[in-house]
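here you go, sequence then predicted model.
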Amino acid sequence: MTPGRGLLQWRSSSWSPSATGRRSSAPPEPASPRRSPTPLLVVALAIALAAVAVAVAGVSSVLRPADASDATAASAAREVSELDRTLRKALVAADAETVGWVLAPTFELVDPSGERQTRREYLRAVSSRSLDYEAFDPTTPVEVRVSGEVAVVTYESQLQVAAGSTRLRHRAWHTHVYERADGRWRQVWSQATAVGGFPPGS
């Protein structure tokens, strides 16, 4: 209810006709002039409008970075997925130079047997073909999850590997961890878990 209007309505109701149809003999009081909003009310409205404007601006500023972040993560996921595919091809080709380019200096591997290898040990085995990847084919979609400067790749594959006189063919689940440093992604951790146990048929 605005100031003045309620007062006028209340006063007009006090001058309703009597039961005899006559009006009261008392002269009507002059209606109070319509008052403009008080300075306090104006200030309160201004503060409320300013708060709404700030809230709207805040929502916009939150949504824009979130959208940009999603787009950046999607781009990073594509980049890491392609890098992991490059690594698989290089392993099959025994291209130790490309494998070394993908692997970070701190890289470590846990193979299906549970053996842990350093980057140096792994590259030596790949380049000498003492660990020979004859086939390395994903059998499930390659999933990539990106969070900031870290990406995790997971998928199942069909592997065919020769190690000396031993040739193994088996399925395995892979978890690869990538980190972004100096503007590019490199793999820092790899773990393969054999499906059905290792060695196959054991």
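Thanks, I have the structure now.

C-alpha only now, for contacts and for neighbours.
Noted.

residue 130 - how many residues pack around it?
15 (other C-alpha atoms under 10 Å).

list the contacts of it.
Contacts here follow C-alpha atoms under 8 Å, 6 or more residues apart in numbering; on that basis residue 130 touches 162, 163, 164.

from those, pick the one nearest residue 172.
residue 162 (15.3 Å; C-alpha to C-alpha).

tell me which helix or strand that closest one sits in.
strand 150-163 (DSSP states H and E).

which element is the residue lying closest to residue 95 once chain neighbours are set aside on?
Sequence neighbours aside, residue 127 is the residue nearest to residue 95 in space, at 6.9 Å (criterion: C-alpha to C-alpha, 6 or more residues apart in numbering). Using DSSP H and E, residue 127 maps to helix 119-128.

for that helix, list every residue counted as buried.
By 16 or more other C-alpha atoms under 10 Å, the buried positions in helix 119-128 come out as 119, 122, 123, 125, 126, 127.

try this one next to it:
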Amino acid sequence: MRNDEPLAITVTSAIHTGDITALRRLLADNAGLATARITDDRGCGRTLLHVLTDWPAGFPDGARTAAALIEAGADVNARFEGPPGLNTHRETPLHWAASCNDVAVLDALLDAGADIDADGAVIGGGPALWDARVFAQWDAAHRLVERGATVTLNDAAALGLSDQVERLLPGGDVHDAFWNACHGGQRECAELLIDRGANLNALPDWEQLTPLDAALRNGFEDLAGWLRSRGGKSAAELGPAQMNRSGMTDDVASQVIKAEQERIRCLLDVDRDTYDRLHAPEYRLCNPTGAVWTKTDYLDLLTTGRVAYRELELIGDVDAIVGTDLVVLRYRCFIELTVHGADIPRHEAWHTDVYTNDGGTWRCVWSQATGIMDLPPAAP
């Protein structure tokens, strides 16, 4: 069912306004509606429970709405479906309720048998608790723990569960745990992890923010003050020689090459969040045909499947020219993809990418791809 069809519009309105009477009537009059999917113009399919838990959620009478849908046959563990042929997340309604801090609906889903540890989170592919932690939805995170969710070291650190941090720390990553403690505003856990060797200014793999940056982003001013008193710095203050997760410095070229490798992965996986973070607003790609795509153009092509990479693999070393706030990368790669339904066979290409430093985060502003072709020898 397309999202612009009258029935899709009517049932979505009933769900979002908490009109239980109208919803029950629609479910009774339309066989199969409870298990139907509403599909948008990108081919993404949402169940009615996903409609209920989609951002920003918190709709009126959400728990009773969930109960009505479940009573009519809705699957509490149904998965989000992305555009055909693309590798997207597979989040359940519970993931979405956790991402939006909708505790009432979260409880209703769990009461109806939702799998609390189902994988598929948009960040990291984990359970709903990972979504709640990553998006700083603390009420939902604590409720999931109360309801029996499996807790990782990063979860425990972010939620201030010191006893579990102690239990889970052997064999865990102390630097990531410390970053999450600061992300969650948990000074006691942060102090414990500093004592266990966490680096005060370590940058995680997932974003170019220090523990101080994470605390400030989430409004934990007191914790930020304590971090500064211990020598904590922002990513911008660390400058070009930024700290990696083990506390050693990487040169600028290495930092940007890592960013480019992450950018390649996000193009293959169609990871929208990473794509947005690693591409500057003014980004342009000049492809081998000479066409120039903006950041928005390129993302639209990827998410709709009109451009779909099957392979994008670096070959050999990456050359780098490094300036004060600008880095140019050049490398060869293997590419195999589909463009507007046409299969482009595996071939080699040169890639040139320009990155600029935006407040401590390296973002790609320009890419040039050049196909490598066998040409006939020049005439004598």
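Yes, it's here. If you're wondering where the values come from, they're calculated on a predicted model, not measured in any experiment.

thinking again about what came up before, so how far is the helix or strand following the helix holding residue 127 of the first structure off the chain centroid?
The helix or strand immediately downstream of helix 119-128 of the first structure is strand 132-138, counting by DSSP H and E. Centroid separation for strand 132-138 of the first structure versus its chain: 32 Å, with C-alpha atoms, centre = their mean, to the nearest Å.

where in the first structure does stretch 14-34 of the second structure align, residue-wise?
Alignment note (TM-score structural alignment): stretch 14-34 of the second structure is unmatched in the first structure.

and residue 350 of the second structure, helix, strand or coil?
Put simply, residue 350 of the second structure is strand when judged by DSSP: H, G, I helix; E, B strand; the rest coil.

follow-up on the earlier one: ok, of the contacts of residue 130 of the first structure, which come out buried?
For these, a burial check counting by 16+ other C-alpha under 10 Å picks out residue 162.

how do the contacts of residue 130 of the first structure look in the second structure, which are kept?
Retained in the second structure (both residues aligned by TM-score structural alignment, their matches' C-alpha atoms under 8 Å) from the contacts of residue 130 of the first structure: 162, 163, 164.

what does the last one align to in the second structure?
Going back to what we said before, that points to residue 164 of the first structure. Checking TM-score structural alignment: residue 164 of the first structure goes with residue 340.

how far away is the residue nearest to that match when sequence neighbours are not counted from residue 339 of the second structure?
Among residues not flanking residue 340 of the second structure along the chain, residue 306 sits closest, at 4.6 Å (C-alpha to C-alpha, 6+ apart). Residue 306 of the second structure sits 6 Å away from residue 339 of the second structure, taking C-alpha to C-alpha, to the nearest Å as the criterion.

one more: residue 187 of the second structure?
From residue 187 of the second structure to residue 339 of the second structure the distance is 50 Å (C-alpha to C-alpha).

likewise for residue 182 of the second structure?
Plainly put, residue 182 of the second structure is 43 Å away from residue 339 of the second structure if you go by C-alpha to C-alpha.

endpoints of stretch 49-66 of the second structure, how far apart?
OK, stretch 49-66 of the second structure end separation, C-alpha to C-alpha: 7 Å.

just to revisit the earlier point, save the contacts of residue 130 of the first structure as CSV, and put in distance to residue 156 of the first structure too.
Formatted as CSV, those follow (distance: C-alpha to C-alpha, whole Å):
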residue, distance to residue 156 of the first structure
162, 19
163, 21
164, 24
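
so which of the contacts of residue 130 of the first structure is the closest to residue 92 of the first structure?
Nearest to residue 92 of the first structure among these, counting by C-alpha to C-alpha, is residue 162 at 11.0 Å.

which residue is the nearest non-sequential neighbour of that closest one?
residue 132 (5.0 Å).

could you report the neighbour count for that neighbour?
20.

that one and residue 94 touch, don't they?
Yes. When contacts are counted by C-alpha atoms under 8 Å, residue 132 of the first structure is listed as touching residue 94 (7.2 Å).

common neighbours of the two, please.
Counting by C-alpha under 8 Å, 6+ apart, the shared contacts of residue 132 of the first structure and residue 94 are residue 126.

alignment lookup: residue 188 of the first structure to the second structure.
Residue 188 of the first structure maps onto residue 365 in the second structure, by TM-score structural alignment.
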